[in-house]
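>>> Could you look at this predicted model? Sequence included:
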Amino acid sequence: MSSIASPTPSRLQLYLQLIRWDRPAGWLLLLWPTLSALWIAADGWPGWHLLSVFTLGTVLMRSAGCCVNDVADRDFDKHVKRTANRPVTSGAVSVKEALGLGALLALASFGLVLTSNPPTILLSFAALAVTLLYPYAKRVLNMPQAVLGVAFSFGIPMAFAAALGGNEWSLAAIQAAVPRSAWALLLANLFWVLAYDTEYAMVDRDDDIRIGIKTSALTLGRFDVAGVMAFYAIYLGSWAALGLRLGLGWIFLAGVAVAAAQVLWHYRLIKDRSREGCFKAFRENHWLGFAVFAGTVLDLAMR
């Protein structure tokens, strides 16, 4: 008895696979620190306009980043079981199509940014440059996740610029709108990205060794689990200290405590370095960011 062939995916289905539409954890990891910064900068509710701009912009830019990443990594991904069937890697979507879709999504995101103010628009060019740089960082840097950390954290200074910026097109305008505390929050958030993307890299450790990719998991070696825990501790400790300096209180700290409890759970997931445990820890990280965001929002609302 002959088997029934599975239907060929439509172009739309392939494009949705390309941008990881079925995996919202990726854009949630970007969204929660960005919205936390937006609430802090606005000292509470930022308004529907800015909330819409940063929420939709985050989804669009993460999707565009997936297109660029899959094109850059197509020759590596075919040697990794988890990524071998990605649309670009398998040839179902051409490089030209993927780059065209990525450009369209980035332009749509830029259109949203144009509704904000000059400091935010200027910062968006730097954010785009880092996004394009990351896929190639793993060829030369022993810890390319640091570059990803900057890319995934750049919504923080942009949120401050959007909430506090004026109408001048200058570096001075950016400096006036984005305080040092915003850049410090970016640096602190970078360590969260190092934590969860090292967990992600631990999933593909054997494949990455074989094909020559550089990752934080390989760089840390047998100290990978300790490194992840240290990154979490730096992130939460720094974010808590900065939040207190910015006027947040005990409700915010309660959110940080909930996030810290999740870190302990993550340790149980990754301590044996199983692929399943490490991947689950990575996938569930957005709840950690949500806990910090919820604490921030509730604290500001209760003033």
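Happy to help now that I have it.
>>> going forward, measure contacts and count neighbours with C-alpha atoms only.
Fine.
>>> What ranges does the stretch 101-250 of the chain have for its helices?
Taking DSSP state H, counting those that start in this stretch to define them, one finds helices in the stretch 101-250 of the chain at 118-137, 145-153, 155-164, 171-177, 180-203, 205-211, 216-220, 224-245, 250-270.
>>> can you list these in JSON lines and add distance to Ala64 and mean neighbour count?
Compiled in JSON lines, the helices of the stretch 101-250 of the chain are given as follows (distance: least, C-alpha to C-alpha, whole Å; neighbours: other C-alpha atoms under 10 Å):
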{"stretch": "helix 118-137", "distance to Ala64": "9", "mean neighbour count": "19"}
{"stretch": "helix 145-153", "distance to Ala64": "13", "mean neighbour count": "24"}
{"stretch": "helix 155-164", "distance to Ala64": "15", "mean neighbour count": "27"}
{"stretch": "helix 171-177", "distance to Ala64": "25", "mean neighbour count": "17"}
{"stretch": "helix 180-203", "distance to Ala64": "19", "mean neighbour count": "23"}
{"stretch": "helix 205-211", "distance to Ala64": "24", "mean neighbour count": "15"}
{"stretch": "helix 216-220", "distance to Ala64": "24", "mean neighbour count": "21"}
{"stretch": "helix 224-245", "distance to Ala64": "27", "mean neighbour count": "19"}
{"stretch": "helix 250-270", "distance to Ala64": "29", "mean neighbour count": "19"}
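>>> hold the first one in mind and look at this next one:
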Amino acid sequence: MNKLKINTLGKYIQLCRLDNPIGIWLALLPCIASLIQASDGIPNLNRLFIFSLGAIMLRSIGCTINDIFDRNFDCNVERTKNRPIANSTISVINAIYFLILQCIFCIPLIFFINKNCLLLSILLIPLIIFYPLCKRITYWPQLILGICFNFGILMAWIDTRNNLSLSAIFMWLGSIFWQIGYDTIYAYSDIKDDLKIGIKSTAILFKESGKKYISIFYILTIIMWTINGILLSYNRLYFLGILIISIHFIWQVFSFNINLTFNDDKYKNIKIFRSNLLIGVIVTIVSYLGLF
């Protein structure tokens, strides 16, 4: 019985991707960087905890919603066929109950953010719901995901300062372009399956020109984050970090192979995607070091 409960718990952990935390880090680190920037290097520990928990919960909720909507697609995609709803180890009704429980768990968080931040967070809800549906109607689901994933940047700033500065907007835009770039790399893993089942993505849109467009989005990321640093009057350490990020982006583009699928890219293209954790770490660190 205990083994059965552990296995069941494991399936729900898998459903909300807590067993694969790279997505949590990619959402959380830019948010922490924004908290550091908005607080002049010393973020409130309570606020740091609330936004970290919020990033984990919102990402988990997004994954649950995504898997409910995509269950009939996921079972036909090599990378996603073993997801709990797709392989029927979690029923749709139980997934909905779990989603309601996740939302209830998030309710107390609203009492720890200010009114303007709360209003901003309300705008995020329809975007989270719309993301899995937009893959059916647009080749730009990575854009919608980038907006959702990085909303914490704006929320962190407005909760800390009760206003929204131009520097925060540039940080947000840069993070969106960054996400479109790295998530396009990720999307190439599924391109053959997605074409068969009718799912749209930037990978399908860009086709053989993937490296060129990923390069453009990474260049836009560097420009946006550089402007962010200029507006915040950051020192050379920040811009040194941006230079290191630029070099890493160059490595990603040259190493990326658009012709590899999930079966043969898990040790290359997926590794390149996961290497963006380093980008998040660097931008967070230099957001602090750039102040001094």
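Cool, got the structure. What you are looking at is a predicted structure, and each value in this text was computed from that prediction instead of being measured.
>>> And the TM-score between these chains?
TM-score for the superposed chains, counting by TM-score structural alignment, normalised by the length of the second structure: 0.92, backed by 285 aligned residues with a C-alpha RMSD of 1.7 Å.
>>> ok, back up a step: and the helices of the stretch 101-250 of the first structure: which comes nearest Ser63 of the first structure?
The closest of those to Ser63 of the first structure is helix 118-137. By C-alpha to C-alpha, the value is 11.2 Å.
>>> and the gap between the counterpart of Ile223 of the second structure in the first structure and Asp207 of the first structure?
In the first structure, Ile223 of the second structure lines up with Gly237, judged by TM-score structural alignment. Shown here: Gly237 of the first structure relative to Asp207 of the first structure, a distance of 33 Å by C-alpha to C-alpha, to the nearest Å.
>>> ditto for Gly102 of the first structure
From Gly102 of the first structure to Asp207 of the first structure the distance is 27 Å (C-alpha to C-alpha).
>>> Need the helices of the stretch 101-250 of the first structure in a markdown table (columns: distance to Leu12 of the first structure).
Output for those, formatted as a markdown table (distance: least, C-alpha to C-alpha, whole Å):
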| stretch | distance to Leu12 of the first structure |
| --- | --- |
| helix 118-137 | 24 |
| helix 145-153 | 26 |
| helix 155-164 | 28 |
| helix 171-177 | 39 |
| helix 180-203 | 27 |
| helix 205-211 | 30 |
| helix 216-220 | 34 |
| helix 224-245 | 37 |
| helix 250-270 | 35 |
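>>> Tell me which of those helices sits nearest to Gly57 of the first structure.
Among the helices of the stretch 101-250 of the first structure, helix 155-164 sits nearest to Gly57 of the first structure (C-alpha to C-alpha), with 9.6 Å.
>>> what does that closest one correspond to over in the second structure?
Using TM-score structural alignment, helix 155-164 of the first structure pairs with 152-161 in the second structure.
>>> distance from the matching stretch to the first structure after superposition?
Its matched residues in the first structure lie on average 0.8 Å from stretch 152-161 of the second structure after superposition (mean C-alpha distance after the TM-score superposition for the first structure).
>>> what does stretch 170-184 of the second structure correspond to over in the first structure?
Matched against the first structure by TM-score structural alignment, stretch 170-184 of the second structure falls on residues 184-198.
>>> What of stretch 61-78 of the second structure?
Under the criterion TM-score structural alignment, stretch 61-78 of the second structure matches residues 64-81.
>>> In that stretch, which residues are buried?
Within stretch 64-81 of the first structure, the residues scored as buried using 16 or more other C-alpha atoms under 10 Å are 64-74, 76-78, 80.
>>> hmm, who's touching it?
Residues outside stretch 64-81 of the first structure that contact it (C-alpha atoms under 8 Å, 6 or more residues apart in numbering) are 18-20, 83-86, 88-90, 95, 98-99, 101-103, 105-106, 131-132, 135-136, 204, 207, 211.
>>> of those residues, buried ones?
Buried members of these, scored by 16+ other C-alpha under 10 Å, are 18-20, 83-84, 86, 88-89, 95, 98-99, 101-103, 105-106, 131-132, 135, 204, 207.
>>> The alignment partner in the second structure of Ser10 of the first structure: neighbouring residues, count only.
Alignment note: Ser10 of the first structure maps to Asn7 in the second structure; criterion TM-score structural alignment. Asn7 of the second structure: 12 surrounding residues under other C-alpha atoms under 10 Å.
>>> any idea how far Asn7 of the second structure lies from Ile13 of the second structure?
For Asn7 of the second structure relative to Ile13 of the second structure (C-alpha to C-alpha), the value is 10 Å.
>>> ditto for Ile50 of the second structure
For Ile50 of the second structure, the distance to Ile13 of the second structure (C-alpha to C-alpha) stands at 21 Å.
>>> and if you look at Tyr213 of the second structure?
34 Å.
>>> Thanks a lot, see you next time.
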